[in-house]
Structures are given as structure tokens and as C-alpha cells.
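1. below are the sequence and a predicted model for it; my questions follow.
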Amino acid sequence: MLQNMDNNKISLTPINLGRGYNLYTCGESIDDLYLIVQGGIKLTTSAHSGKECILDICRRGDVLGALSLIPSVHEESATAMLDSHVLRFNRREFVRILRNDPDLFEIWSQHLAQRIRERESTIKHLVTMKCEYRLAAILLDLSQRFAGHGPQWQHIDARITHDEFAAMVGTTRSRIGFFLKNFSCRGLVKRLPDGTLLINSVTTSEFLATDPNEEEAVLQPMA
């Protein structure tokens, strides 16, 4: 997408964000879109109680602010999970170019379709899976998005805390710790010294292929 935008000479404003800094916050007017060039951005919202819910974690190539194509406000906050580099571009200019560039329109349509598919998958996991299966599905998805499809062991290079995983899964911090310990015993994950995770895509996929509605409520460590 970046190449097509360069070809159309879209005005791009570079923005560098340190870990923990907001790109935008919930309720702000949407006037621009943001293309992630490097790093990772989490999208969060809060319940009336103040509890944070992580809606998604976006990586290189993702575009934030798609709702800017219609007059609206941000329904989530975007915060850097890693030192990140993004490019900001104006929605009106982007819409004008989309109308005249079939290739860019096709790329944009595919991007939106992929984002919708990911959101539908998230909803499905929340409705149909137990917590430990939701966590496994999230780990597998993040490993593929951070590292791409490739080796059996894939590295999630962002340090995601137990609190953040709990906000994604919809459970408690202590249960996340319990699940990760069991995943480690079963060979699904490895924790590196810097706090990041390696995910075994093969064993995690095999685990997800089992029946999530089995009577056994939680995993038991392997002997």
C-alpha cells in the first residue's frame, strides 16, 4: 500500500511514538488515517467501571482510523506497545485518490476485508471458546502477525503483560499466569529472558483443534 501511496504523491506525515504513548484517544474526531511502518499499536476501550479491554493489536502494514472515511469519532484509543513509526495521511485526500486509482482501491478493499475477518474471528472466540482456548488462539494469531507464517517457533517481539492478555481474553491476571504456565509445560510457548514469548505454531494449532467444550475445565501440565 505504501508504494501505491508514494506513486500518488499522497502527503505523508511521519510520527514516532515511544512505548506507552497514545497515537489518538477515544472520542477524538477522526480526520486522518495512520499506516504502521514499524512497531505495534494496541487498540483499547474501557467499560463504565474503568476496566480496560484490548480490542486488537496492530502491526506493520495495518491502517488505523478506517472510520475516518465517514464523519465520526474514534471509538477506541491507540497506544504504542513498542517504539513505533507511523505515517499520517488526510482522509479527504485519500478518498479522492481511491476514486481514481483502481490498484490502490483493490489493496484498500482487501485490507478492510481482512480487518473485518479478524474482528469476526475475535467475536467468535469470545462467544464459543473457554478462556484458555481464547488465549491460545490469541497467541497463535499474534505470532503469525508479528513473525509471519514460517518456522515452527514464532517470536512475538512485543512484551505483552499478563494484565494486557487478561484484557484481551476477558479473564483475570492470575488465570493468564496459570494458563501460560500450563502452555509452557505442554510445549506451546517459551518465555525468553526479555519477557517476550516464542509460540509453537504446530502444538498450539493442535491444541486448538481439540474440543473446547470438553468436561475438563482447565489444562493439566504434562508429566
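-> The structure has been received and is ready for your questions.
2. going forward, measure contacts and count neighbours with C-alpha atoms only.
-> Will do.
3. in this protein, which spans are helices?
-> 2-7, 91-98, 102-128, 131-147, 162-169, 173-185, 201-208 (DSSP state H).
4. which one of these lies nearest to Ser84?
-> helix 131-147 (13.5 Å; C-alpha to C-alpha).
5. what is the closest one packed up against?
-> Judged by 3 or more C-alpha pairs under 8 Å, 6 or more residues apart in numbering; DSSP states H and E, helix 131-147 is in contact with helix 102-128, strand 153-156, helix 162-169, strand 197-200, helix 201-208.
6. how about the most centrally placed residue in the chain: what's its closest non-neighbour residue?
-> The residue lying closest to the centre of the chain (C-alpha atoms, centre = their mean) is Ile57, at 2.1 Å. Spatial nearest neighbour of Ile57, chain neighbours left out: Lys42 (4.3 Å); criterion: C-alpha to C-alpha, 6 or more residues apart in numbering.
7. what's the most buried one of the helices and strands packed on helix 131-147?
-> strand 197-200 (a mean of 22; mean count of other C-alpha atoms under 10 Å).
8. list the buried residues for stretch 10-21?
-> Using 16 or more other C-alpha atoms under 10 Å as the test for burial, stretch 10-21 gives Leu12, Leu17, Tyr21.
9. show me what that stretch is in contact with.
-> Here stretch 10-21 makes contact (C-alpha atoms under 8 Å, 6 or more residues apart in numbering) with 23, 79-90, 93-94.
10. who touches stretch 137-154?
-> So stretch 137-154 is contacted by 57, 59, 125, 155-157, 198-202, 204-205, 208 (C-alpha under 8 Å, 6+ apart).
11. how about those in JSON lines, adding distance to Leu139?
-> Putting the contacts of stretch 137-154 into JSON lines (distance: C-alpha to C-alpha, whole Å) gives the following:
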{"residue": "Ile57", "distance to Leu139": "11"}
{"residue": "Arg59", "distance to Leu139": "14"}
{"residue": "His125", "distance to Leu139": "12"}
{"residue": "His155", "distance to Leu139": "10"}
{"residue": "Ile156", "distance to Leu139": "8"}
{"residue": "Asp157", "distance to Leu139": "12"}
{"residue": "Leu198", "distance to Leu139": "9"}
{"residue": "Ile199", "distance to Leu139": "7"}
{"residue": "Asn200", "distance to Leu139": "10"}
{"residue": "Ser201", "distance to Leu139": "9"}
{"residue": "Val202", "distance to Leu139": "12"}
{"residue": "Thr204", "distance to Leu139": "8"}
{"residue": "Ser205", "distance to Leu139": "10"}
{"residue": "Leu208", "distance to Leu139": "11"}
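12. here comes the other one, which I'd like you to weigh against the first:
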Amino acid sequence: MNTKVDCISCTNSNCIIKQNAMGEEAAPFLEKKLSLKAKKGQPFILEGAPVHGLYFVQQGKVKVGKTGINGKEQIVRLCHDGEIIGHRGFGVGQFYHISAVAIEDVVLCNFSTDTIMEMLKKVPSLCYAMMLFYADELNRSENKVKKIAQMTVREKVIDAILYINRKFGQTKNLLNIQLSRKEIADFAGTTDEQVIRVISSLKKEKILIAEGKKIGIINLEKLKREIAEHNFFLDS
């Protein structure tokens, strides 16, 4: 569903467009932006679909996935306000290599490939910021590959929970996002059963608590120490 979100009046200070493309040279391109809403559980990028530009999360939470071995989904990123989605297919291919689904009701901004390409040519500050963004993304990807190869199942689940905490934070000792055990497993690169076992163990050790499907961290420092040797803080 279309809804208009004006970049000039937008208060989303985390958005790379808001930070770097508010000058006169960017104004004609901002007018071409589309604003969209997606309901909880609704996909707005399908893996293998033709690329139709970049998405920016104006408000809400999104999971970005990729099909792995035997058709199993792997959640590769969790996104919130201001983050970019669809950038890995931008400029290098005709099809998206990921899928994107709203975890909760979300407002999205979409710039077509042509519009973004022209804006990058005309707005140097945005071009430089995007270059740094891609360099940071590459660094995170390389670190994640190394960590996954070296971690035990317990460490993978702990790493995923710490990532979720850094990304979304907690309110009243519960994480500010509700993910199923399967979604945590798809992000950690393990199985539902293993996630359930690890969470149960961490609850018995009084490191985690759970209320329904939501979990919370009550001993953050102890959880960090479990995977300190893997430099968990590199992937924020």
C-alpha cells in the first residue's frame, strides 16, 4: 500500500539519505521516491525477483533471508529504522539474491535503481557514504563467516541473542522484538531443537528469562563472556 513519507520532514536520523542527501542537488531525486507499507508477515522482496531499486526502512522491523541447502531459509540480517535492504543486488545483477519480510507493520521508502544511480553521480556526500557502507558490510560478512566456522552450537545461539540485543535493545528485561525459536535458529545457523535446548539451559543458569515467546537477558556480562574470544562486538 502506498503512503507518502517526505524525506525533508522525516525524523529518521539513521537513514543514509537523510544524513547525506538533503541539499538542493538531491531534491529532484527525492521527489521520485516511493513510500510503501507492509503488514506483519508480508514479504516485499522475493528471492529471485527482478531488482527494483533499494529499500530503506522508515519505521519497523524486517528480516532478510536467503535460501540455503535443501531449501532451508537462512536469516542473514535483521533490520530496523534507517537501514538499507536490497543493496547486494544493486548495480551488479538483475535479480534479488535475498528475500525480505516485515516482522511487524513497517513503512518503507523505495528508490528505483535508475534514481539511485543518478543521485550517486550528483550527490558526492551520498556516494562517499554508500562506499563506506559497502566496505562495512563486507567486513561484517567476513567476520560472520569466520565466527560461524569456529563456534559451537551454544555459542552460535548466544551470539545471535547478543546481536538481537545490540540491535533492538530491551524493555523491562525483555528484548524489543519477538522472534520465534525457528527464526532465532534460522539466524544462528542451527535447528529449532538446539535453540530450545540452549535457551532452556541459559534460563536454568539464570542468564535468560522468558515470557511466552519473548526472551530477555538478565546477566548480560556473563553472556558476553561466553563468546568473548570470538569478538562478538565486531558485528553490531
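-> In hand now; what should we look at? The model shown is predicted, which means the values in this text are computed figures rather than measured ones.
13. tell me who's in contact with the aligned partner of the residue nearest to Ile57 of structure 1 in structure 2.
-> Counting by TM-score structural alignment, Lys42 of structure 1 corresponds to Lys63 in structure 2. Residues near Lys63 of structure 2 by C-alpha under 8 Å, 6+ apart: Ile75, Val76, Arg77, Leu78, Cys79, Ala100, Val101, Ala102, Ile103.
14. got a winner among the residues you listed for most neighbours?
-> Using other C-alpha atoms under 10 Å as the neighbour test, the contacts of Lys63 of structure 2 are led by Ala100, with 25 neighbours.
15. which residue is the nearest non-sequential neighbour of that residue?
-> Closest to Ala100 of structure 2 by C-alpha to C-alpha, 6+ apart is Val64, at 4.5 Å.
16. number of residues surrounding that neighbour?
-> With other C-alpha under 10 Å as criterion, Val64 of structure 2 counts 23.
17. just to check, it is in contact with Arg77?
-> Yes: counting by C-alpha atoms under 8 Å, Val64 of structure 2 does reach Arg77; the two are 5.1 Å apart.
18. how much space separates the residue mapped onto Val145 of structure 2 from structure 1 from Leu67 of structure 1?
-> Aligned counterpart of Val145 of structure 2 in structure 1: Ile123 (TM-score structural alignment). Going from Ile123 of structure 1 to Leu67 of structure 1 by C-alpha to C-alpha, to the nearest Å gives 19 Å.
19. ok, now Ser11 of structure 1?
-> If you go by C-alpha to C-alpha, the gap between Ser11 of structure 1 and Leu67 of structure 1 works out to 19 Å.
20. follow-up on the earlier one: which of the buried residues of stretch 10-21 of structure 1 fall in strands?
-> Leu17 (DSSP state E).
21. any chance of the buried residues of stretch 10-21 of structure 1 in TSV, plus distance to Val189 of structure 1?
-> TSV is the format used below for the buried residues of stretch 10-21 of structure 1 (distance: C-alpha to C-alpha, whole Å):
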residue	distance to Val189 of structure 1
Leu12	39
Leu17	29
Tyr21	28
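22. name the nearest of the buried residues of stretch 10-21 of structure 1 relative to Leu33 of structure 1.
-> The closest of the buried residues of stretch 10-21 of structure 1, once distances to Leu33 of structure 1 are taken by C-alpha to C-alpha, is Leu12, at 10.0 Å.
23. that older thread, of the contacts of stretch 10-21 of structure 1, which is the most crowded?
-> Val86 (26 neighbours).
24. residues contacting the residue mapped onto it from structure 2?
-> For Val86 of structure 1, the aligned position in structure 2 is Leu108, judged by TM-score structural alignment. By C-alpha under 8 Å, 6+ apart, the residues touching Leu108 of structure 2 are Ser35, Leu36, Lys37, Ala38, Tyr55, Phe56, Val57, Gln58, Gln59.
25. please redo it, this time with the cut-off set to 10 Å
-> Neighbour list for Leu108 of structure 2: 2-5, 34-38, 44, 54-60, 81-85 [criterion: C-alpha atoms under 10 Å, 6 or more residues apart in numbering].
26. which of these are buried?
-> Buried among those by 16+ other C-alpha under 10 Å: 5, 34-38, 44, 54-60, 81-85.
27. filter those residues down to the ones in strands?
-> Those of these lying in strands (DSSP E): 34-38, 44, 54-59, 84-85.
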